[in-house]
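**Q** just a sequence and a predicted model for now, questions to come.
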Amino acid sequence: MKNTPTLRDVGEHGVIKEIVAAAPSSLNGDDAAVLLPMAPNSRTVATTDMLVEGHHFRLDWSSPFQVGMKAITQNYADIEAMGARPLGALMALGAPLDTPVSVVREIAEGIAKRTGDYNTELVGGDVTQAEKITVSVTAIGALGGDRQPLALSSARAGQKLVAHGRIGWSGAGWALLERFGRELPDPAVQPLVDFHCAPEIDPGRGVIARAAGATAMTDNSDGLMHDLMSIAKRSGVHINVFADAIAPDELLVRAGELLEHDPWDWVLAGGEDHTLLGTTMKDPPSGFRVIGEVTRRNGADYATVDGKPTPYSTGWESFPQGL
């Protein structure tokens, strides 16, 4: 059997060649990418996030292709959450020398697939040796027109709480992988695992929401209640979620049966769905649905479900206290 080339075999320039071949861009290849001019009266939006092997993904659970897609989704969701349009992405990749070149190429192919969904490209980056595979993406976007960005501090009492995307699927997928690995006892729940490995939202929904009158928005990266509390605290309001609007669907219920776990935990605190969560006085923007309401704050709770506190509100913390 022919040996698979590693990063040690091909060197830095060989790795870069593989990435550029898998995710080509006419803007990539110089000291820095020169992006096309934005529309008049536009502002630049930038964000960065990273995936670390063993912490955010495992290659016995996720394919490298899925890792690449996830790296773009989590960054572009942050661009969309401001009501902006992604323009391009930069990737910094760290990996051990014995990493097969095919793994890096597949990560780049996943990035190319997801940036392509947004009519954007991977426009540059860097590679280096590291103890674990680390994919760090910086996304750049454009905020057009004179409307304000969809800031966390812009929710107002009397607004509707709206959402676009799945809620709870990523958390359930992670729980299934943790218990069963890839050998699922019921293939019906495979979509939950696939969604955890490569979550998706429809491109352009943040721009649509801003144009339709939304004022505040975030994406569900750390857990539904955790992220809604961020809006409520920054805006000085109370957010009440309607239980029947976010009730676990059939797949989540089935996963709960397999794991003997309450599926509401994944819905309320799972995170990494990258669902867009916004507030608006108007009808839900195209692709969004009403899941709650914004009211004046009257009491200690910033966010409730059907007017009651929920035990599932901790969410994800990169640096949990007390550990």
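**A** Thanks, I have the structure now. Numbering: from 1, shown residues only.
**Q** CA only for contacts and neighbour counts going forward, please
**A** Noted.
**Q** residues near the nearest residue to Leu276 once chain neighbours are set aside, how many?
**A** The spatial neighbour of Leu276 that comes closest, neighbours along the chain excluded (CA to CA, 6 or more residues apart in numbering), is Asp219 at 4.5 Å. Counted with other CA atoms under 10 Å, the neighbours of Asp219 add up to 28.
**Q** what do you get for the one 4 residues further on?
**A** Residues lying near Gly223 (other CA under 10 Å) number 30.
**Q** I'd say it and Ala269 touch.
**A** Yes. Contact criterion CA atoms under 8 Å: Gly223 and Ala269 qualify, at 4.1 Å.
**Q** now do the shared contacts for those two.
**A** Here Gly223 and Ala269 have Ser313, Thr314, Gly315, Trp316 as joint contacts, going by CA atoms under 8 Å, 6 or more residues apart in numbering.
**Q** and the residues you listed as TSV, adding distance to Glu200 and neighbour count?
**A** What follows is the shared contacts of Gly223 and Ala269, written out as TSV (distance: CA to CA, whole Å; neighbours: other CA atoms under 10 Å):
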residue	distance to Glu200	neighbour count
Ser313	23	22
Thr314	23	17
Gly315	20	20
Trp316	19	16
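**Q** which stretches of the stretch 151-300 of the chain form strands?
**A** Here the stretch 151-300 of the chain has its strands, by DSSP state E, counting those that start in this stretch, at 160-164, 216-219, 237-241, 276-280, 289-296.
**Q** leaving out chain neighbours, which residue sits closest to the most centrally placed residue in the chain?
**A** Nearest to the geometric centre of the chain sits Gln74, at 2.8 Å (CA atoms, centre = their mean). Once flanking residues are discounted, Gln74 sits nearest to His274: 6.6 Å by CA to CA, 6+ apart.
**Q** ditto for Thr279
**A** Leu161 (4.7 Å).
**Q** show me what contacts the one you found?
**A** Counted by CA under 8 Å, 6+ apart, Leu161 has contacts Ile239, Val241, Leu277, Gly278, Thr279, Thr280, Val290, Ile291, Gly292, Glu293, Val294.
**Q** comparison target below:
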Amino acid sequence: MTIADVGEFGLISKVTARMAMGPTCLLGPGDDGAVVAASDNRVVVSTDVLVEGRHFRRDWSSAEDVGHRAAAANLADIAAMGATPTALVVGLCAPPELPVSWAEGLADGLAAEAALAGASVVGGDTVASPTLTIAVTALGDLRGADPVTRAGAKPGDRVAVAGRLGWSAAGYTVLSRGFRSPRALVDAHRRPIVPYHCGPVAARQGATAMIDVSDGLVADLGHLVDASDVAIDLHRTDFEVPAQMADAATALGVDPYAWVFGGGEDHALVATFPPGSVLTPDWRVVGEVAAGHGVTIDGRPYTAGPGGWDHFR
């Protein structure tokens, strides 16, 4: 059965029937708009678009995988502001011949990833399109805290990371070479594991600046140093290369640190903290902030490859 067989409203009925509403959703799908609770009258908003052939391939990832990735890309941005995710709205642009089962799988993946972050899918829109495209907007609640922006890092702060780095990029390389293993790396590309809870925790621990690693660690830290007008130096020895990643890099002839420093889509969080702040075990210190400008590794510019992804280059 295709989307054309059930029509727009039939598709919406099938998809929304699969969505469970969390406590922050006061009114869910079915009306002209959803109603989502915002405890302190402020809402954090982020949006992202995934296009088939550029962000995902259906021969590499299931519909559920794509749903997880689409939700994670937005929910991580909310966490990187120090906020708690509350809701997602989704726009689906799809060819009429797309199977209904694929759209249902996408909905399941979106809902499952949202639930991991404590959020719900509360609405959206559908439209016919020759290119399968998914647009997601995430909402979040600061719960009385100040947002943690990219602009607050100061010389003397420590740089710390929560979450994994390089796993998704390694999985992408494995898939692009025609392989399906190591499975752990391929699965990391299909469904990132995001430390959502670490964002609000970092805000409470006094984080001065924060960003999620969506394009690549060096590139994303570049946005942070631009906003804060500081320099950041990373310590190569503070970054772990797991055995599976090291073995895959050897087999594929790749420097694994190119994945760690330049690979994105793991959606780890990287933040700066004042000297002496006590961090939870989820955070590991990997560098420091200094006066100046730019991102270096052991005092030298990163030259092993692109520092991250740029859609228009």
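**A** Sure thing, it's come through. It should be emphasised that the depicted structure is a prediction, and the values quoted were computed from it without experimental measurement.
**Q** hmm, back to that, map the residue nearest to Thr279 of structure 1 across to structure 2 for me.
**A** Using TM-score structural alignment, the partner of Leu161 of structure 1 in structure 2 is Val159.
**Q** what about Glu106 of structure 1, distance to Ile72 of structure 1?
**A** Noted for Glu106 of structure 1: a distance of 14 Å to Ile72 of structure 1, by CA to CA, to the nearest Å.
**Q** okay, these two: which has more neighbours?
**A** Ile72 (31 against 21).
**Q** now do the SS call for the more buried one.
**A** Under DSSP: H, G, I helix; E, B strand; the rest coil, Ile72 of structure 1 falls in the helix class.
**Q** burial check on Asp77 of structure 2, number of neighbours?
**A** Asp77 of structure 2, neighbours per other CA under 10 Å, totals 29.
**Q** so which elements touch the helix or strand it falls within?
**A** Asp77 of structure 2 is located in helix 63-80, with elements delineated by DSSP states H and E. Other elements packing on helix 63-80 of structure 2 under the criterion 3 or more CA pairs under 8 Å, 6 or more residues apart in numbering; DSSP states H and E are strand 44-51, strand 84-94, helix 100-116, strand 133-141, helix 183-190, helix 198-204, strand 209-213.
**Q** recalculate using a threshold of 7 Å.
**A** The contact analysis (3 or more CA pairs under 7 Å, 6 or more residues apart in numbering; DSSP states H and E) places helix 63-80 of structure 2 against strand 44-51, strand 84-94, helix 100-116, strand 133-141, helix 198-204, strand 209-213.
**Q** pick the most buried one from those.
**A** Comparing these by mean neighbour count (mean count of other CA atoms under 10 Å), strand 209-213 comes out on top with a mean of 30.
**Q** give me the mean distance between that one and structure 1.
**A** Compared with structure 1 after the fit, strand 209-213 of structure 2 shows a mean deviation of 0.4 Å (mean CA distance after the TM-score superposition for structure 1).
**Q** so that strand matches what in structure 1?
**A** Against structure 1, strand 209-213 of structure 2 falls on residues 216-220 (TM-score structural alignment).
**Q** which other residues reach the matching stretch?
**A** Contact with stretch 216-220 of structure 1 is made by 77-78, 81-82, 150-155, 227, 271-279, as judged by CA atoms under 7 Å, 6 or more residues apart in numbering.
**Q** okay, now His223 of structure 2: neighbour count?
**A** Neighbours around His223 of structure 2, by other CA under 10 Å: 16.
**Q** quick one: map it onto structure 1.
**A** By TM-score structural alignment, His223 of structure 2 lines up with Ser230.
**Q** without its sequence neighbours, what residue ends up closest to its match?
**A** For Ser230 of structure 1, the closest residue by CA to CA, 6+ apart turns out to be Leu152, at 7.0 Å.
**Q** for Gln159 of structure 1, same thing?
**A** Met281 (4.5 Å).
**Q** now do the contacts for the one you found.
**A** Met281 of structure 1 sits next to Gly158, Gln159, Lys160 when contact means CA under 7 Å, 6+ apart.
**Q** wait, the second one touches Glu293, no?
**A** Yes. Distance between Gln159 of structure 1 and Glu293: 6.0 Å, which falls inside the contact criterion (CA atoms under 7 Å).
**Q** to which residue of structure 2 is Ile111 of structure 1 aligned?
**A** So, by TM-score structural alignment, Ile111 of structure 1 is matched to Leu110.
**Q** the nearest residue to its match once chain neighbours are set aside: how many residues sit nearby?
**A** Excluding the flanking residues, the one nearest Leu110 of structure 2 by CA to CA, 6+ apart is Gly67, at 4.3 Å. Per other CA under 10 Å, the neighbour tally for Gly67 of structure 2 reads 27.
**Q** so Gly67 of structure 2 is in contact with Gly109, correct?
**A** Yes. In this structure, Gly67 of structure 2 is within contact of Gly109 by CA under 7 Å, at 4.1 Å.
**Q** okay if I get the helices and strands packed on helix 63-80 of structure 2 as CSV plus distance to Leu175 of structure 2?
**A** What follows is the helices and strands packed on helix 63-80 of structure 2, written out as CSV (distance: least, CA to CA, whole Å):
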stretch, distance to Leu175 of structure 2
strand 44-51, 18
strand 84-94, 25
helix 100-116, 21
strand 133-141, 21
helix 198-204, 30
strand 209-213, 21
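**Q** for Asp222 of structure 1, see how far away the closest residue to Thr115 of structure 1 other than its chain neighbours is.
**A** Nearest non-adjacent residue to Thr115 of structure 1, counting by CA to CA, 6+ apart: Glu121, 5.4 Å away. Distance of Glu121 of structure 1 to Asp222 of structure 1, computed by CA to CA: 27 Å.
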